[in-house]
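In: Need coordinates for the below:
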Amino acid sequence: MATDLRVSLTDLCSLRCTYCMPAEGLDWLTKAQRLSDDEFLRLAALFVKLGVTSVRLTGGEPLVHPTLPEVVGRLAALDPRPEISLTTNGVTLTRSAARLAEAGLDRINVSVDTLNPARFAELTRRDRLSEVLDGVAAAAGAGLNPVKINSVLVRGSNLDEAPDLLAWTLRSGFRLRFIEHMPLDADHTWSREDMVTAEEILAIVEAAGYVVQPVGQRGSAPAEEFEIVDGPDRASWAAETGRLGIIASITRPFCRDCDRLRLTADGQLRTCLFAQSETDLRGPLRNGATDDDLAAIIIAAVAGKQAGHGIGEDGFVQPERSMSAIGG
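Out: The predicted model follows:
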């Protein structure tokens, strides 16, 4: 059984990132189509009983879910208690970071692709960088450490900012994770040739004067970790060494060790981010299925998990759902 469950609480989002969705947004799920909090929590409790030890809340943007702190609190009350984390764009994090920490949130990842306000507005179609950076600071102040920063580098846009993003995180004590752009955009315009690879990212970081060393085996973790042992303005770093992660799902796939499952906002179980098929849990849940019934459906779905994502192979087809609809 997989041990890591990603739960998309909503498909709604407060940004319109160019590599994720169109400017006008998407055809959002209706309230009736989305799982209720009680339904989410019933399924989460069942997954925990089946062996899940980590629950990550995603979206869309989970901060727009009106009862997010209550969901976190109810997850924290499960026995056994899973580790609870959150992936967010950080736009409204200043208003909720302390409350989320008090409710039981353990870890947080905030997406920050640029430190340039104009570029942020271009990438996200929203002028809200200052709010995001304030939210990151609020998360650290609430004790959600180490705060992890997720960055997608886009060729012809923010690629030149890789060293600046790393310098900022080293000074602030955050942990930066560069993520290869994956074929999960709503417009289906992704191109492998346009993607910034892990090899390129490391070359840019080293060309900027940083000395990096691989950190052991990553196990089932999606990020390949590197220790930053030296580099520019080292005296300003928050610690003697820093940490950089690179999630290279395309060029350095980790499918064999992947232990993640995803539950979409409309109650579909996905055993792979790039899967073409889903297993419906909402239907049986609402039609009176017992926990044993639901457990049997989940176990069968996990047993049939595909061996790999198949990107680059003949016949690969991008999933119909975008990342914002699947949940990271």
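In: contacts, neighbours, all on C-alpha from now
Out: OK.
In: where along the chain do the strands fall?
Out: 4-8, 54-58, 83-88, 107-111, 148-152, 175-179, 211-214, 224-230, 242-247, 260-263, 268-270, 279-280 (DSSP state E).
In: nearest to Leu133, of those?
Out: strand 107-111 (9.4 Å; C-alpha to C-alpha).
In: what ranges do the helices span in the stretch 151-300 of the chain?
Out: When secondary structure is read from DSSP state H, counting those that start in this stretch, the stretch 151-300 of the chain shows helices at 162-172, 198-207, 282-286, 291-303.
In: dump the residue contacts of the residue lying closest to Ser324 once chain neighbours are set aside.
Out: Ranked by C-alpha to C-alpha, 6 or more residues apart in numbering and with sequence neighbours excluded, the top spatial neighbour of Ser324 is Gly60, at 4.6 Å. Contacts here follow C-alpha atoms under 8 Å, 6 or more residues apart in numbering; on that basis Gly60 touches Ser8, Leu9, Thr10, Asp11, Leu12, Cys13, Ser324, Ala325, Gly327.
In: Here is the second sequence; please produce its structure so I can put it next to the first one:
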Amino acid sequence: MLEDEFGREVSGVRVSLTDRCNFDCVYCHNEGLGDTRGPQDPQDDEMTADDVVRFLEVVDEFGVGKVKFTGGEPMLRQDLEEIVRRTPDSMEVSLTTNGTFLPGRAEGLVDAGLERVNVSQDAVDPDAFAEITNSGAYERVVDGVDAALDAGLAPVKLNMVVFEATAGYIPELVDRVAERDGLQLQLIEYMPEIAGNPEWAIDIERVHDWLAEQADRVEHRDMHDRKRYFVDGGMVEIVDPVGNAEFCANCHRVRVTHDGKLKGCLNRGDDHRSMGDMTKPEIRETFRETVANRVPYYGEYLVQDDDGEWVVNDAYLPAPAQD
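Out: Coordinates of the predicted model:
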């Protein structure tokens, strides 16, 4: 297994299969690429199924044991089942989706080898959901969660991005996962550094404090310095990367953009490396380079100044131009 100079082994990859989406969520950062949403028809720059599988076969050589398929909305890929089926058997396969296409396809994805699914659900009120996602698909998402459970994908993890428009729905979602067998809740801190609109962010410690008061039990996960709260039998996990150096120090993932570029950090747009024509030698070389150059975002690429503000580490600033 490859590791970077900070001793972080790369054990998982996140592969964006498309930047297309049938939602237009107000907080979307499109896997760190910014707002690139466009036509929903297949695009020429998307990796083919052969490209994706070839990449996975290479990283499998390096002991990578997990792949999560993302987007955009990955289920807009009609060849998703083929990609899942052709993923190396040694890899755990998971999917992040808005859930609208799970009815009718969840069972086939399980048959192909899908093991876990995360479904985005940012509100339990249809009108609020429509405002956040710019879609009228609330009931379709609920049906998608049911389809995933029926297909045997439990536990299904509901993803909520926590910011001003969604925070008020946390108690209802906590109740939902407590009442429904097979559901878990993942609360994801809003990331203004890549999504913009910093005024939307809330103090995530308030959420931690509230959950601690409700919880019967609290667990700490070393990976990403995460906490899990168990409330009335339901499990709630908080992902809080903003300003969290320990989170970054425990990152073990490399990301792949829909157009075949490797990136070592979600937050950075200056570390993308093309895999060229996607031949196996090119993929091996680019993967090695990407891992070797991975840097923890908080605590290394960004460091705190005397006022406690996060600023770019001088070591990563471009060298001044020579006269």
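In: tell me which residues in stretch 130-141 of the first structure are buried?
Out: By 16 or more other C-alpha atoms under 10 Å, the buried positions in stretch 130-141 of the first structure come out as Glu131, Val132, Leu133, Gly135, Val136, Ala137, Ala138, Ala139, Ala140.
In: hang on, I meant stretch 210-224 of the second structure
Out: Leu211, Ala212, Ala215, His224.
In: Any figure for the gap between the last one and Cys251 of the second structure?
Out: With the distance defined as C-alpha to C-alpha, to the nearest Å, His224 of the second structure ends up 6 Å from Cys251 of the second structure.
In: likewise Val236 of the second structure?
Out: 20 Å.
In: for Phe55 of the second structure, same thing?
Out: Phe55 of the second structure is 20 Å from Cys251 of the second structure, where distance means C-alpha to C-alpha.
In: swap in Ile202 of the second structure?
Out: Following C-alpha to C-alpha, the distance that separates Ile202 of the second structure from Cys251 of the second structure is 23 Å.
In: what sits against Leu26 of the first structure?
Out: The neighbours of Leu26 of the first structure, taking C-alpha under 8 Å, 6+ apart as the test, come to nothing; the list is empty.
In: Could you check which residue of the second structure pairs with it?
Out: Using TM-score structural alignment, the partner of Leu26 of the first structure in the second structure is Arg37.
In: hang on, the earlier thing: quick one: closest of the strands of the first structure to Leu294 of the first structure.
Out: Using C-alpha to C-alpha, those put strand 279-280 closest to Leu294 of the first structure, at 10.0 Å.
In: ok, back up a step: same list (the helices of the stretch 151-300 of the first structure) but as a markdown table, adding distance to Lys31 of the first structure.
Out: As requested, the helices of the stretch 151-300 of the first structure are arranged in a markdown table below (distance: least, C-alpha to C-alpha, whole Å):
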| stretch | distance to Lys31 of the first structure |
| --- | --- |
| helix 162-172 | 38 |
| helix 198-207 | 39 |
| helix 282-286 | 13 |
| helix 291-303 | 22 |
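In: tally of neighbours for the residue nearest to Leu211 of the second structure when sequence neighbours are not counted?
Out: Across the structure, with C-alpha to C-alpha, 6+ apart as the measure, the residue nearest Leu211 of the second structure apart from its sequence neighbours is Tyr229 (6.6 Å). Residues lying near Tyr229 of the second structure (other C-alpha atoms under 10 Å) number 23.
In: wait, Tyr229 of the second structure sits on Glu213?
Out: No: the pair formed by Tyr229 of the second structure and Glu213 falls short of the contact definition of C-alpha atoms under 8 Å, at 9.8 Å.
In: hang on, the earlier thing: in CSV: the strands of the first structure, plus distance to Ile298 of the first structure.
Out: Listed next are the strands of the first structure as CSV, based on distance: least, C-alpha to C-alpha, whole Å:
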stretch, distance to Ile298 of the first structure
strand 4-8, 12
strand 54-58, 16
strand 83-88, 20
strand 107-111, 26
strand 148-152, 30
strand 175-179, 29
strand 211-214, 36
strand 224-230, 29
strand 242-247, 27
strand 260-263, 10
strand 268-270, 8
strand 279-280, 8
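In: Need the counterpart of the residue nearest to Ser324 of the first structure in the second structure.
Out: When the structures are aligned by TM-score structural alignment, the residue of the second structure matched to Gly60 of the first structure is Gly72.
In: Next one: its match from Arg37 of the second structure, what distance?
Out: With distances taken as C-alpha to C-alpha, Gly72 of the second structure is found 8 Å from Arg37 of the second structure.
In: thinking Gly59 of the first structure is in contact with Ala325, fair?
Out: Yes: judged on C-alpha under 8 Å, Gly59 of the first structure makes contact with Ala325 at a distance of 7.2 Å.
In: which neighbours do these two share?
Out: The contact sets of Gly59 of the first structure and Ala325 overlap at Ser8, Thr10, Asp11, Ala265 (C-alpha under 8 Å, 6+ apart).
In: burial count for the second one?
Out: Neighbours of Thr10 of the first structure under the rule other C-alpha under 10 Å: 27.
In: Helices of the stretch 1-150 of the second structure, residue ranges please.
Out: Taking DSSP H, counting those that start in this stretch as the criterion, the stretch 1-150 of the second structure carries its helices at 49-61, 80-86, 106-112, 126-133, 138-150.
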